[in-house]
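Enquirer: Sequence first, then the predicted structure, then my questions.
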Amino acid sequence: MTEQSLSLIDEAALLDVAARLATVVQKTPSTKPLTIYLVGELGAGKTTFSRGFIQAFGHQGKVKSPTYTLVESYDLPLWQIHHFDLYRLADPEELEFMGIRDYFDSQTIILAEWPQRGKGVLPEPDLKIVIDYADEGRAMTLSALTTRGRELLDKL
């Protein structure tokens, strides 16, 4: 497993890392979906990271937290990004009922907050990003869990 640890002094630094990762993803084409797990306490910055990532792909509108809807989808020119927030998920089987497998296409990126609540149903991650509180800022650890994840992290 390849890993990078970063200290982020503020929200702008978090958004910058998200945008840089989005740029690397766009420059590293693949025929397989990309799955990124976002792990951290409430308010740590998972949705902020997702906003920066999605906007770096060219989305102009708001990026809403999918806390109540479970998923918000963004149809972009070359990609489709599905932002999941599984905080309120009672059972992973609920994902099967909502047709989660329909979200996994070749030009798809899955951003999954609280992925442990979808264990066994969500695809295994290419990247796992842990965001923790650290004094006034945040500590971020990016872990590559697949060959594709390592390729992306090496280019970041």
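Expert: All right, it came through fine.

Enquirer: alpha carbons only for contacts and neighbour counts from here, please
Expert: Will do.

Enquirer: for the protein, which helix is longest?
Expert: helix 11-26 (DSSP state H).

Enquirer: which strands and helices sit next to that one?
Expert: helix 46-56, helix 147-155 (3 or more Cα pairs under 8 Å, 6 or more residues apart in numbering; DSSP states H and E).

Enquirer: and the direction of that helix versus that of helix 46-56, what angle?
Expert: Relative orientation of helix 11-26 and helix 46-56, computed by axes from the mean of the first three to the mean of the last three Cα atoms, to 10 degrees: 50 degrees.

Enquirer: Same question for stretch 67-74: list its buried residues.
Expert: In terms of neighbour count (16 or more other Cα atoms under 10 Å), stretch 67-74 has its buried residues at 67, 70-72, 74.

Enquirer: do the same with stretch 37-46
Expert: For stretch 37-46, a neighbour-count test (16+ other Cα under 10 Å) marks 37-40, 44-46 as buried.

Enquirer: re the thing from before, tell me which of the buried residues of stretch 67-74 fall in strands.
Expert: Among the buried residues of stretch 67-74, the ones falling in strands (DSSP state E) are 71-72, 74.

Enquirer: okay, now the one to match up with it:
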Amino acid sequence: MKEKNFLIYTNDPIQTKHLGAFLGKVGHEGIVICLEGDLGAGKTTLTQGLAASLHCGSASSPTFNLMNIYEGDVPIYHFDLYRLNSEDDLYEIGFYEYVQEDGEIIIIEWPDRFPSSIPEDNLYIKIYEQENNRRKITVTLNGTKYQNQYEELKKLCQSLQ
């Protein structure tokens, strides 16, 4: 299957949160979302928009907890792989059990640390920091499971441009 992706830009944190809200709208029945980007790129800001859209309260970076769980309309399991050293660490935090579940939203920050451990089906979002809070964001569909969510997200994102 040919890789599918699209590019969007957000001009400020509010638009980045709107992208997160769009992800909540399309992923409310369960989805795996991978977030890649440098420290401070906007991964947590995007997650905050997603969590707020699903009435999950305030989301924060799970860097020191390794995983946060947000309860709301849909459970969100938010992993941060930055501080992990090996795939053994993934087993210890129950990563593989969570990512095999359906019906939840799984957010994986720093998926590039353990690419072979990431589910084949996912929406892979890479955030590039630019000047003046502007973000260049690529959204890539991996696999076919989330094809409909990808297409719906692509349409919703046209309003950010």
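Expert: Everything's here; your move. Quantities reported herein were computed from a predicted structural model and do not represent experimental measurements.

Enquirer: Now the TM-score, please.
Expert: Here the superposed chains carry a TM-score of 0.87, computed using TM-score structural alignment, normalised by the length of the first structure; 149 aligned residues with a Cα RMSD of 1.6 Å.

Enquirer: center of the first structure - which residue?
Expert: Nearest residue to the geometric centre of the first structure (Cα atoms, centre = their mean): L111, 3.0 Å.

Enquirer: Secondary structure class of the equivalent of that one over in the second structure, three-state.
Expert: Here L111 of the first structure is matched to I107 in the second structure, going by TM-score structural alignment. Secondary structure, DSSP: H, G, I helix; E, B strand; the rest coil: I107 of the second structure is strand.

Enquirer: T44 of the second structure -> the first structure?
Expert: Under TM-score structural alignment, T44 of the second structure pairs with T47 in the first structure.

Enquirer: Tell me the spacing between that match and L15 of the first structure.
Expert: Using Cα to Cα, to the nearest Å, we find T47 of the first structure at a distance of 10 Å from L15 of the first structure.

Enquirer: now do L156 of the first structure
Expert: In this view, L156 of the first structure and L15 of the first structure are 14 Å apart by Cα to Cα.

Enquirer: Who has more neighbours out of those two?
Expert: Per other Cα atoms under 10 Å, whichever of L156 of the first structure and L15 has more neighbours is L15, with 21 against 14.

Enquirer: Show the contacting residues for that one.
Expert: Counting by Cα atoms under 8 Å, 6 or more residues apart in numbering, L15 of the first structure touches 48-49, 51-53.

Enquirer: quick one: which of these is nearest T146 of the first structure?
Expert: Among those, F53 lies closest to T146 of the first structure (Cα to Cα), at 19.9 Å.

Enquirer: Could I get the buried residue list for stretch 83-93 of the first structure?
Expert: 83-87, 89, 92.

Enquirer: Just the ones in helices from the residues you listed, please.
Expert: Among the buried residues of stretch 83-93 of the first structure, no member lies in helices (by DSSP H).

Enquirer: contacts for stretch 19-27 of the second structure?
Expert: 45-54, 105, 149-150, 152-153, 156-157.

Enquirer: Measure the mean distance from that stretch to the first structure post-superposition.
Expert: Average distance, stretch 19-27 of the second structure versus aligned residues of the first structure after superposition (mean Cα distance after the TM-score superposition for the first structure): 1.3 Å.

Enquirer: Can you give me the stretch of the first structure that that stretch aligns onto?
Expert: Using TM-score structural alignment, stretch 19-27 of the second structure pairs with 17-25 in the first structure.

Enquirer: quick one: secondary structure of P29 of the first structure?
Expert: coil.
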